[in-house]
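1. this one's sequence-less:
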């Protein structure tokens, strides 16, 4: 005789003010086991995706530091010091994100505060500059002269922005420009690249979970970006026009 796998759960419901306890026994068929494994696999892939988004840029910063002879004896070490500080902060923020994600097995609700978007974007640009430079891609940040305050969850928003900038760099491949444009008057953020662009068919599926235009893509990054921006109440769009792909976020 074959073996049967079952899952036993104890729960209760309220009946006329009194708790009624019961035990549910569910036979775990091969189909149910496969579905659960698939669900866990999706969660694990999403977590791995976000870890990899940080490991790559941080490794580039560390490798650049190690390749610099007499590192701290050079006359100008401010830029390298800033890059290392960003790497430390990014690892700290990733740790918070992953802990919250693991605790809830879903994207945590935003814990919003008044934050300076210029500072968040500067950290993202500093983090991604070296990976972009390795591919001969110029990463430009056009920011207003004054501080740009919004109400947001700093860790979640930074996670989304890292994904958007990384996607823009990957869309170019080699030799190009990524422009991060923060407009104080219009209250918008635009991340623009001159990469291969998005076709009409791809545009319809862009924010579909696990759909990717990249050969080895997981289709996780844009899904995460969408969830974070929706939870913040920010309107956004992604489209290619006249050879430029723009991710526009309205920060009203």
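-> That came in fine, so what should we check first? Small disclaimer: the values here were computed from a predicted structure and weren't measured. Numbers count the residues shown, from 1 in each chain.
2. switch to C-alpha atoms for all contacts and neighbour counts from now on
-> Fine.
3. in the stretch 151-252 of the chain, which spans are strands?
-> Using DSSP state E, counting those that start in this stretch, the strands assigned to the stretch 151-252 of the chain run over residues 176-183, 188-193, 235-241, 244-250.
4. residues in contact with residue 50?
-> 94, 159, 221 (Cα atoms under 8 Å, 6 or more residues apart in numbering).
5. can you show me the helices along this structure?
-> Here the chain has its helices, by DSSP state H, at 30-66, 78-104, 117-134, 154-172, 200-205, 221-232.
6. related to what we said a few turns ago, any chance of a markdown table for the contacts of residue 50, columns distance to residue 133 and neighbour count?
-> Shown next, in a markdown table, are these (distance: Cα to Cα, whole Å; neighbours: other Cα atoms under 10 Å):
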| residue | distance to residue 133 | neighbour count |
| --- | --- | --- |
| 94 | 23 | 20 |
| 159 | 21 | 22 |
| 221 | 22 | 25 |
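7. which one of these sits closest to residue 114?
-> Within those, the smallest distance to residue 114 is 17.1 Å, found for residue 159 (Cα to Cα).
8. distance of that closest one relative to residue 225?
-> Going from residue 159 to residue 225 by Cα to Cα, to the nearest Å gives 8 Å.
9. how about residue 85?
-> The gap separating residue 85 from residue 225 is 25 Å, by Cα to Cα.
10. more neighbours: the two, which one.
-> Taking other Cα atoms under 10 Å, residue 85 and residue 225 do not tie; residue 225 has more neighbours (20 against 14).
11. contact partners for the more buried one?
-> Applying Cα under 8 Å, 6+ apart, we find residue 225 in contact with 159, 160, 161, 163, 164.
12. pretty sure residue 245 is touching residue 190, no?
-> No - Residue 245 is beyond contact range of residue 190, at 9.8 Å (criterion: Cα atoms under 8 Å).
13. alright, now check it against this:
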């Protein structure tokens, strides 16, 4: 409004000067009038600058601040009531934007810390279905140092393949060949108007293992108690019958002896299950892994017989590990026996390989291998791939290795068709 009055005053002054000047102008007066007009115009131009140019310049500066997202700066008042109202409104808007951006940044920072510290693996995909972000837990679980930029199908892990098959909103529980169990979930969130998919990988290994262990321990104890109590009386009766028919009925004595052997076999069978749940806590000592395995090689070679050969690939330097030598010896013997059983009657080779850094023991055989269907069930209680198996061997080995806090897995490579049981020591 003030700018309009200024422009009006300038216009009227110029018109009045043009009308009055012819009646009063003399050469000297012309000079004075001209100088007066110039001074008046300069004064009016100064007022014009303050009234119009400064408010427009302030608005331009405000637009520049918004463009650069500089919400900390403020506009100064220009001394004009209507323009100062706009400046005050703009400054209030900038303060609100600064406060909101700070709040969003704090929330995002907290969310980033929460995601990074979460024990649950979290993977966020971009619009091109490539990994945009993955936290530390996801990197550790998937064993992929460079996750960003890859598609889930490009991940060289069993979990990566399982994640790639998940549909939106789907949950799946996966058991891997190294006894680890994960719950996989695919969800989505809105980001800039688009639905962005993300995955959660939750480890259930400890919870499921504890539940399974408590369940089978209880079942085994109850069965062992009931069966062994009954077997004690039954075998005593069989012994009495055997003595009674010793001379008069040799055929009956043989039948009774056979029944007694079967009863004792059942008792030993149940006792072997009970022994699994009575594995003692390991007493750790620092030993050379190479020397420890070499000490049981004669027994292992004798166990393999003539058709299965043992090949060793040991380093020339000691490999120090903290183990319970008795329990680890039993674990290695069980694993080699499993390899020999898988090879069967044909000729084959069992390879024992030890690596130095990190300490790793591998038992490798060229048997028929493990089917994908069996791979996820190998370490579950009472599961066996052998027709007459009890499902105790691998369960026993897994329990020993877990108590040693060793990492382990059993798999058949599609490249060379060799089956490897890998033990990773702490």
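-> Looks like it came in fine. Keep in mind that what you see is a predicted model, and the values were worked out from it rather than measured.
14. quick revisit: reformat the contacts of residue 225 of the first structure as CSV; add distance to residue 241 of the first structure.
-> Shown next, in CSV, are those (distance: Cα to Cα, whole Å):
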residue, distance to residue 241 of the first structure
159, 26
160, 23
161, 21
163, 21
164, 17
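15. aligned to residue 107 of the second structure, what sits in the first structure?
-> Per TM-score structural alignment, there is no equivalent position to residue 107 of the second structure in the first structure.
16. how much space between residue 107 of the second structure and residue 197 of the second structure?
-> To residue 197 of the second structure, residue 107 of the second structure is 20 Å away according to Cα to Cα.
17. between those two, which one's more packed in?
-> Regarding residue 107 of the second structure and residue 197, a neighbour count based on other Cα under 10 Å identifies residue 197 as having more, with 20 against 12.
18. which residue comes closest to that one once chain neighbours are left out?
-> Excluding its sequence neighbours, the residue lying closest to residue 197 of the second structure (Cα to Cα, 6 or more residues apart in numbering) is residue 188, at 4.2 Å.
19. same thing with residue 309 of the second structure?
-> Of all residues apart from its sequence neighbours, residue 349 sits closest to residue 309 of the second structure (Cα to Cα, 6+ apart), at 4.8 Å.
20. switch the strands of the stretch 151-252 of the first structure over to TSV; also include mean neighbour count and distance to residue 49 of the first structure.
-> TSV is the format used below for the strands of the stretch 151-252 of the first structure (neighbours: other Cα atoms under 10 Å; distance: least, Cα to Cα, whole Å):
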stretch	mean neighbour count	distance to residue 49 of the first structure
strand 176-183	20	22
strand 188-193	22	21
strand 235-241	14	21
strand 244-250	18	20
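21. would you turn the ones you listed into a markdown table with distance to residue 129 of the first structure?
-> Converted to a markdown table, the strands of the stretch 151-252 of the first structure look like this (distance: least, Cα to Cα, whole Å):
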| stretch | distance to residue 129 of the first structure |
| --- | --- |
| strand 176-183 | 10 |
| strand 188-193 | 14 |
| strand 235-241 | 22 |
| strand 244-250 | 19 |
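22. for those strands, which one sits closest to residue 81 of the first structure?
-> Closest approach to residue 81 of the first structure among the strands of the stretch 151-252 of the first structure is made by strand 176-183 (22.5 Å; Cα to Cα).
23. what range does that closest one cover in the second structure?
-> Against the second structure, strand 176-183 of the first structure falls on residues 348-355 (TM-score structural alignment).
24. same question, stretch 150-165 of the first structure
-> Under TM-score structural alignment, the match for stretch 150-165 of the first structure is residues 321-336.
25. show residues contacting the matching stretch.
-> Residues contacting stretch 321-336 of the second structure (Cα under 8 Å, 6+ apart): 282-289, 292-293, 296, 300, 350, 359, 363, 393-394, 396-397, 400-401, 404, 421, 425-426.
26. selection in PyMOL covering whichever of these are buried, please.
-> The following PyMOL line selects those of these that are buried, judged by 16 or more other Cα atoms under 10 Å:
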select buried, resi 282+287+289+293+300+350+363+393+394+396+397+400+401+404+421+425
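27. before we move on, back to that, closest one to residue 22 of the first structure among the strands of the stretch 151-252 of the first structure?
-> Among the strands of the stretch 151-252 of the first structure, strand 235-241 comes nearest to residue 22 of the first structure, with 45.1 Å by Cα to Cα.
28. thanks a lot, see you next time.
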